[in-house]
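> got a predicted structure plus its sequence, pasted below:
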Amino acid sequence: MNSTTNLPLRRRGLLASGALAALLATVGLPACADSRLVQVDVVDRDDGQVLHVWRDHGRPVVAGRPGARYAVRLANTTGQRVLAVVAIDGVNVISGETAGVGQRGYVLEPWQRAEITGWRKSDSEVAAFEFTALPDSYAARTGRPNDVGVIGVAVFREAPQVALSAAPPVMPRPRIDGMAKAAQEPGDARDAAGEVARSAAPAMRAAPQPSERLGTGHGERETSVARTTTFDRATAQPEQTVAIRYDSLDNLVAAGIVPPPHVATTSPRPFPADPSPGYVPDPPRR
């Protein structure tokens, strides 16, 4: 698929729109400080809130609500295009393959923000991400339950475009605002971010008992229009890799990752509205 023998390998990809958000005006985190090219958040689509990030030995963890729809929000914090390969439970969200960093992903324009809301089914539809019991997750239902419970994002910068005399003239790319693009790249390297690490902390006395782990289900179909684009990676390996684990709040509390709810230390009272028996008190002194 090379356009000439001297040009980098270019692959076809998808341009996604639909529920994707508009461009970012400002950025809160400097990309140069910690190589954060893309800010990644998990959003509860039912209430619009970004899920709070807890830390388990320094690793980010979020608590999902069983049955809730969610999105992976990507924000490009740079002034150039980047490619984000997104995997849920060790599965590529565009192709459905067992995830590897060399696979298809979403291309973000400079400073762009986009919300990835589901498993891509076609150029016009996705199946919504929703938190569900592990056996009902898409990964488990397709025979791949080992990596359920993690969201992975691998980010690549775009290679500089070099003008060569032998190359055909480059046609101007149409202006596309408020959209993300998906590009296909070669390679079969396994994404290390797909590994799920469970905390070994003992359950706290006041914590709820752990229940079945959460996974990501194959929800209802939603409209999300997409088309192809091209992207030449600057490096063979990602310059940023994000792994966000998730589970139910009860399970995270039971594992000692999230503090248990406050438990009263005083003895309960049968009639809390009634004070101890007494009589009319004296008035204040003059």
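Nice, I can see it.
> going forward, measure contacts and count neighbours with C-alpha atoms only.
OK.
> give me the most central residue, the protein.
residue 72 (3.6 Å; CA atoms, centre = their mean).
> that one: which element?
strand 70-76 (DSSP states H and E).
> tell me which strands and helices that strand is in contact with?
strand 38-44, strand 113-116, strand 125-133 (3 or more CA pairs under 8 Å, 6 or more residues apart in numbering; DSSP states H and E).
> may I see the buried residues of the longest one?
By neighbour count, with 16 or more other CA atoms under 10 Å as the criterion, the buried positions of strand 125-133 are 125, 126, 127, 128, 129, 130, 131, 132, 133.
> how near is the closest residue to the fourth one other than its chain neighbours to residue 249?
The shortest distance from residue 128 to any non-neighbouring residue, by CA to CA, 6 or more residues apart in numbering, is to residue 118 (4.0 Å). If you measure residue 118 against residue 249 using CA to CA, to the nearest Å, the figure is 22 Å.
> the two - which one has more neighbours?
Counted by other CA atoms under 10 Å, residue 118 and residue 249 do not tie: residue 118 has more neighbours, with 27 against 21.
> second structure for comparison follows:
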Amino acid sequence: MKTWITIVTTLIMALLAPIASAGQLAAVSIINQATGERLPIWRHQGVNYVAGKPGDRYAIEIRNKTDERVLSVLSVDGINVLTGSTASPAQAGYVLNTWQTMEVKGWRKNMDEVAAFYFSQLPDSYAARTGRPDNVGVIGIALFREYVEPAYVRQEEYSRNSAATAQAPVPSSAPAPAITGSMAKRADGAELADSRIGTGHGERLPSAVRSTDFRRATPMANEIISIHYDTYAHLVARGIIPRTRHDQPNPFPGGFVPDPE
């Protein structure tokens, strides 16, 4: 009976947790490659989190929500997944066609292969192995709209359109894009920091891509989505995932006194 209550409680919590971090330009999910499930994304104090299990391979799914091409510059643990450079939004990324969904399964090795992403202990992470462990535990996607050449308008049409626009209400300008989350402070300090998990550099997987041209509409990203990750136990300990009855020690878990082994 206790097992069924625990299962039902866990399922309800998973259903209540969002399965994708949705922005204006794209939606992002983290997919367990062994099971195919989308990991629940927990929202805590404005920051997105997923629980990762060391050894599990994962992929980052990005879905273009617009009717135009978008550029997604993707970083894992502060490293550009295409080039291996310390990540910056100004770097190369993947171009998604209108309404396209793609899975990024690993670190890009060439035009045909990637090295699989998998949750790993900190010392085994690609970031730590390349001397850059400071930003392990976060996935970031910087999204850019594509530049569109303005249509040529004859002078008389421009004058008419200008007059009409002046009489119509002018919408207020959108706020400058901002990072949707920042590195959360760990409640247990150094103890949790020492046991952080990162993303490893796994086996080669087939993943063919081709080069294309893309001109950004603006030098600044139109949107940045970030998702932090840690083990389930750490996220519970930090108060990010609510405790269930299964997480609490039970003072009366059994019946009669058994013989010691």
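Alright, I've got the coordinates. Keep in mind it's a predicted model, so treat the numbers as computed, not measured.
> next one: the residue nearest to the centre of structure 1 from residue 254 of structure 1, what distance?
Taken as CA to CA, the span from residue 72 of structure 1 to residue 254 of structure 1 is 25 Å.
> then residue 14 of structure 1?
Distance from residue 14 of structure 1 to residue 254 of structure 1, by CA to CA: 41 Å.
> what's the answer for residue 47 of structure 1, then?
The spacing between residue 47 of structure 1 and residue 254 of structure 1, counted by CA to CA, is 25 Å.
> for residue 241 of structure 1, same thing?
Residue 241 of structure 1 is 28 Å from residue 254 of structure 1, by CA to CA.
> over to residue 156 of structure 1?
Residue 156 of structure 1 is 37 Å from residue 254 of structure 1, by CA to CA.
> same thing with residue 118 of structure 1?
For residue 118 of structure 1 relative to residue 254 of structure 1 (CA to CA), the value is 29 Å.
> can you check residue 87 of structure 1 too?
Taking CA to CA, one finds residue 87 of structure 1 at 26 Å from residue 254 of structure 1.
> which one's more surrounded, these two?
For residue 87 of structure 1 versus residue 254, neighbours defined as other CA under 10 Å are more numerous around residue 87 (29 against 23).
> the more buried one: what's it in contact with?
93, 99, 151, 152, 153, 194 (CA atoms under 8 Å, 6 or more residues apart in numbering).
> so where in structure 2 does stretch 128-144 of structure 1 end up aligned?
Matched against structure 2 by TM-score structural alignment, stretch 128-144 of structure 1 falls on residues 116-132.
> what lines up with residue 217 of structure 1 in structure 2?
That one, residue 217 of structure 1, aligns with residue 200 by TM-score structural alignment.
> cool, residue 58 of structure 1 as well?
Using TM-score structural alignment, residue 58 of structure 1 pairs with residue 46 in structure 2.
> burial count for that match?
For residue 46 of structure 2, the neighbour count with other CA under 10 Å is 11.
> apart from its chain neighbours, what residue comes closest to it?
Spatially, and ignoring its direct neighbours in sequence, residue 46 of structure 2 is nearest to residue 181 (6.3 Å; CA to CA, 6+ apart).
> the one you found belongs to a helix?
No: per DSSP: H, G, I helix; E, B strand; the rest coil, residue 181 of structure 2 lies outside any helix segment and is coil.
> hmm, it is touching residue 48, no?
Yes: contact criterion CA atoms under 8 Å: residue 181 of structure 2 and residue 48 qualify, at 7.0 Å.
> now list whatever residues contact both of those two.
Joint contacts of residue 181 of structure 2 and residue 48 (CA under 8 Å, 6+ apart) are 226, 227.
> compare the two (neighbour count), which wins?
residue 48 (23 against 19).
> show me what whichever strand or helix holds the more buried one is packed up against.
According to DSSP H and E, residue 48 of structure 2 maps onto strand 47-51. The contact analysis (3+ CA pairs under 8 Å, 6+ apart) places strand 47-51 of structure 2 against strand 42-44, strand 223-230.
> would you list every one of the strands in the stretch 101-250 of structure 2?
With DSSP state E, counting those that start in this stretch, the ranges of strands along the stretch 101-250 of structure 2 come out as 101-104, 106-108, 113-121, 138-145, 197-206, 223-230.
> deepest of these, which one?
Among the strands of the stretch 101-250 of structure 2, the stretch with the highest mean neighbour count (mean count of other CA atoms under 10 Å) is strand 106-108, at a mean of 25.
> check the mean deviation of it from structure 1.
Compared with structure 1 after fitting, strand 106-108 of structure 2 has a mean deviation of 0.2 Å; criterion: mean CA distance after the TM-score superposition for structure 1.
> hmm, back to that, need the buried residues of strand 125-133 of structure 1 in CSV (columns: distance to residue 229 of structure 1).
Listed next are the buried residues of strand 125-133 of structure 1 as CSV, based on distance: CA to CA, whole Å:
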residue, distance to residue 229 of structure 1
125, 18
126, 18
127, 22
128, 23
129, 24
130, 28
131, 31
132, 33
133, 36
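> which helix in structure 1 has the most residues?
Taking DSSP state H as the criterion, structure 1 has its longest helix at helix 249-254.
> Provide the aligned range in structure 2 for it.
Against structure 2, helix 249-254 of structure 1 falls on residues 232-237 (TM-score structural alignment).
> can you give me the offset of that stretch from its chain's centre?
Remark: stretch 232-237 of structure 2 is offset 18 Å from the chain centroid, using CA atoms, centre = their mean, to the nearest Å.
> I am finished for the moment; much appreciated.
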